[in-house]
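>>> Prediction below, plus the sequence it came from.
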Amino acid sequence: MELRHLKYFLTLARELNFTKAAEKLCISQPPLSRQIKELEEEIGARLFDRNNKTVTLTDAGKYFEKEAGKLIRNLEAATLKTRKISENISGKYRIAYISSTFSVTISKLIRHLTQLYPYLNIKLYEVPSHKQIAALEQGKIDLGILRAPLISTKITSKRWFQDSYSLVFNNQNIQLNSTREIGKLKDEIFVFFNKDYAPDYHNSLLEICAKYGFTPNIVHESNNINSIIQLVRNGLGVSIVPSCLSKGQRYPEIDYLDLQETGLFTDVLLATPKDSYSEVTGSAVSYLLD
């Protein structure tokens, strides 16, 4: 049995007319009749009842149509997936990240992948966590770097690292020596992520402030962590940020105060669409987890 036998059979099963099926297949009617006869002889069952006026599927033919259709669809899916794997090595590879994690490490990741796959065209997108989840589910990005929680049956994820939170403030305007003094910030201006942009992160910051006995006076909002740091640096407010930023965002005007005592942490995840794990993704995840 060859693939053409299945395609000829399925076309005739749809058309139930030898002339129309032959036209669809761009062949003449006699070769189509021979191919169908060969298929029936190989299977050992009559698939069609035909006379001078009508062509109908037998019960065996109806069953075979369903199973042959599955085989063709599975083959098409495997072909598409194979093409995607190939394109990931010599085509486009899309990485989404949240602004609070774009670090030297990610730059090194790009260099690492470029060395392994010199023909790979890497696309980087800054995307909030909740939008990354939707994009991953739809297969629009190949690797997502985002913050938990991640609730989806269509995505596979691994924890990259766990991060605590830190208060960041301008040391020219505010003097803080320990977390015991944080309560006096209740009248200070706060700079936070927009709630619609990063709802879970925003709520975590509110929860931290509540643990220190006050509700923050949020005046300025930004959807980019670098903008938040610069606003704090210029004395326009204080903020609470992931502690990992203290390693890469160092300025003489600002200090960080770790808030691990709150018991609140945030997981940064490496996420991929389920069942679409490629060689490039394997290399990227292994590099980041190493």
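Sure, I can see it.
>>> CA only for contacts and neighbour counts going forward, please
Fine.
>>> buried ones in the helix or strand harbouring Glu40?
Per DSSP states H and E, Glu40 falls inside helix 29-43. Using 16 or more other Cα atoms under 10 Å as the test for burial, helix 29-43 gives 29, 32-33, 35-37, 39-40.
>>> got the contact list for Leu143?
Going by Cα atoms under 8 Å, 6 or more residues apart in numbering, Leu143 touches 94-96, 136, 270-273, 281.
>>> Pull up the gap between it and Thr79, please.
22 Å (Cα to Cα, to the nearest Å).
>>> again with Leu116
24 Å.
>>> so Trp160, which of the three states?
Put simply, Trp160 is strand when judged by DSSP: H, G, I helix; E, B strand; the rest coil.
>>> which pair in the buried residues of helix 29-43 spans the largest distance?
Gln29 and Glu40 (16.7 Å; Cα to Cα).
>>> what about Ser157, neighbour count?
Per other Cα atoms under 10 Å, the neighbour tally for Ser157 reads 19.
>>> and it, what element?
If you go by DSSP H and E, Ser157 is part of strand 155-163.
>>> ok now that strand, how far from the chain's centre?
The chain centroid and the centroid of strand 155-163 are separated by 12 Å under Cα atoms, centre = their mean, to the nearest Å.
>>> Use this one as the comparison:
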Amino acid sequence: MINKLLPLLKYFHALAETGSFTKAAERLCISQSTVSIQIRKLESILGVILLHRKSKHQFALTREGAALASETCNSFERLAAQLNAIQSDCPTSGDINLSSSASIGIKLLLPIIAQLKKIHPKLTIHLQETSAKKLFFEDKIDIATNYGVPDVGLHSIYLKTITKKMVASASYIKRCGLPTNLQQLAQHQLIMQAGGKNEFQALFAKSDLDITVLNNQSVSSNLAKLEAIKLGLGIGIVPDYLLDSDDDTLVLISTMDLRACAEELYLVCEKRRRYESKIQWLMTELATALKTESKAVRSPLSDH
């Protein structure tokens, strides 16, 4: 009977762990109906009901189902740990998924990935863009970057504090003038990131200015924000790592105190996976490289 059960347990494990027919199907790259059929086969072989089906998509585990779910979870975790132990002698080969924002990925991580690839040609680091909510399991993320103190449910390593700079294009400043205080800044066109941290809100928070009437242009990312600034659409606040000290098309506006806009950057992974050799090794390598780079990098832009 065990030969019939083993292939079916992966379907039950995926369903119990995700709590959803939809997510289990996505994880296994099959249809929801196939998941349902395989679960019914498992119930038929065991002679017990594992799920109370509340509707087409909702269910609750029975007592027997909960017991089996606990055992399969432990068994799969032990198997994963054993497989990881087998690979532990060589964490620098194979595939690993790293998730970050587009700007961090392009400007900070890709150069490090390129160097690691030269040293460890058998290692492939897949870089993907972070969604609004990090779904490690669903999105198959091994390691991710995180702005701000991470959730307590995640293992984290502090990388660096990202400072911000206020900039505008030289053409915009020539056309609209250089603001020297918040009152003047409030009269300008401001470039903001939709769905991201509102740096201007933090900047104006301690003033008595009505920030609900600010003139703003929304863009999708920090990279888009910088491009909009270069095109003369307004003034923006961007991470310092995006700025090039040799770029004479941008003007640094240094009269505003941007300390409240700074953000701490972390690397995070699921706590249950923090001791996996490959994850441990890569998090350490990335953290070391970023900290070393921070000490060597030139200051972005100069006052104009």
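Structure's in. What do you need? Note that the structure is a prediction, hence the values are computed from the model and not measured.
>>> May I see the buried residues of helix 29-43 of structure 1 organised as CSV, with distance to Arg73 of structure 1 added?
Listed next are those as CSV, based on distance: Cα to Cα, whole Å:
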residue, distance to Arg73 of structure 1
Gln29, 26
Leu32, 22
Ser33, 24
Gln35, 21
Ile36, 20
Lys37, 24
Leu39, 20
Glu40, 22
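>>> And those, which is closest to Asp290 of structure 1?
Once Cα to Cα is applied, the member of the buried residues of helix 29-43 of structure 1 that ends up nearest Asp290 of structure 1 is Leu39, at 54.0 Å.
>>> Helix or strand: which one has Leu286 of structure 2?
Per DSSP H and E: Leu286 of structure 2 is located in helix 277-296.
>>> by how many degrees do that helix and strand 154-162 diverge?
Here helix 277-296 of structure 2 runs at an angle of 10 degrees relative to strand 154-162 (axes from the mean of the first three to the mean of the last three Cα atoms, to 10 degrees).
>>> Contacts for helix 277-296 of structure 2 next, please.
84-85, 88, 91-92, 108-109, 112, 142-143, 157-160, 267, 273-274.
>>> Over to stretch 187-205 of structure 2?
176, 182, 211, 214-222, 225, 228-229, 233-237, 257-258, 260-261.
>>> Could you do stretch 175-184 of structure 2 as well?
185, 188, 204, 209, 253, 255-256.
>>> try 10 Å
The contact list for stretch 175-184 of structure 2, computed with Cα atoms under 10 Å, 6 or more residues apart in numbering, reads 168-173, 185-189, 200, 203-204, 207-209, 232, 234-235, 251-257, 304.
>>> residues in contact with the counterpart of Ile106 of structure 1 in structure 2?
In structure 2, the residue matched to Ile106 of structure 1 (TM-score structural alignment) is Leu109. The contact partners of Leu109 of structure 2, taken as Cα under 10 Å, 6+ apart, are 98-100, 102-103, 127, 145, 286, 289-290.
>>> at 6 Å instead, please
If a contact means Cα atoms under 6 Å, 6 or more residues apart in numbering, then Leu109 of structure 2 has no contacts.
>>> doesn't it fall inside a helix?
Yes - counting by three-state DSSP, Leu109 of structure 2 is part of a helix.
>>> Run the angle between the biggest helix by length in structure 1 and helix 279-289 for me.
Taking DSSP state H as the criterion, structure 1 has its longest helix at helix 59-90. For helix 59-90 of structure 1 against helix 279-289, the angle by the same axes, to 10 degrees is 50 degrees.
>>> how about the helices in structure 2?
Using DSSP H, the helices of structure 2 run over residues 2-18, 21-28, 32-46, 63-87, 102-104, 110-119, 170-176, 182-185, 199-204, 222-230, 277-296.
>>> Tell me which of these sits most buried.
Highest mean neighbour count among the helices of structure 2 (mean count of other Cα atoms under 10 Å): helix 222-230, with a mean of 21.
>>> what about it, how far off from structure 1?
Mean deviation of helix 222-230 of structure 2 from its aligned counterpart in structure 1 after superposition (mean Cα distance after the TM-score superposition for structure 1): 1.0 Å.
>>> Which positions in structure 1 sit opposite that helix in the alignment?
Helix 222-230 of structure 2 lines up with residues 225-233 of structure 1 when matched by TM-score structural alignment.
>>> So what touches that stretch?
99-100, 169-170, 238, 253-254.
>>> at 8 Å instead, please
Here stretch 225-233 of structure 1 has contacts from 99-100, 168-170, 191-193, 221-222, 237-239, 249, 251, 253-254, using Cα under 8 Å, 6+ apart.
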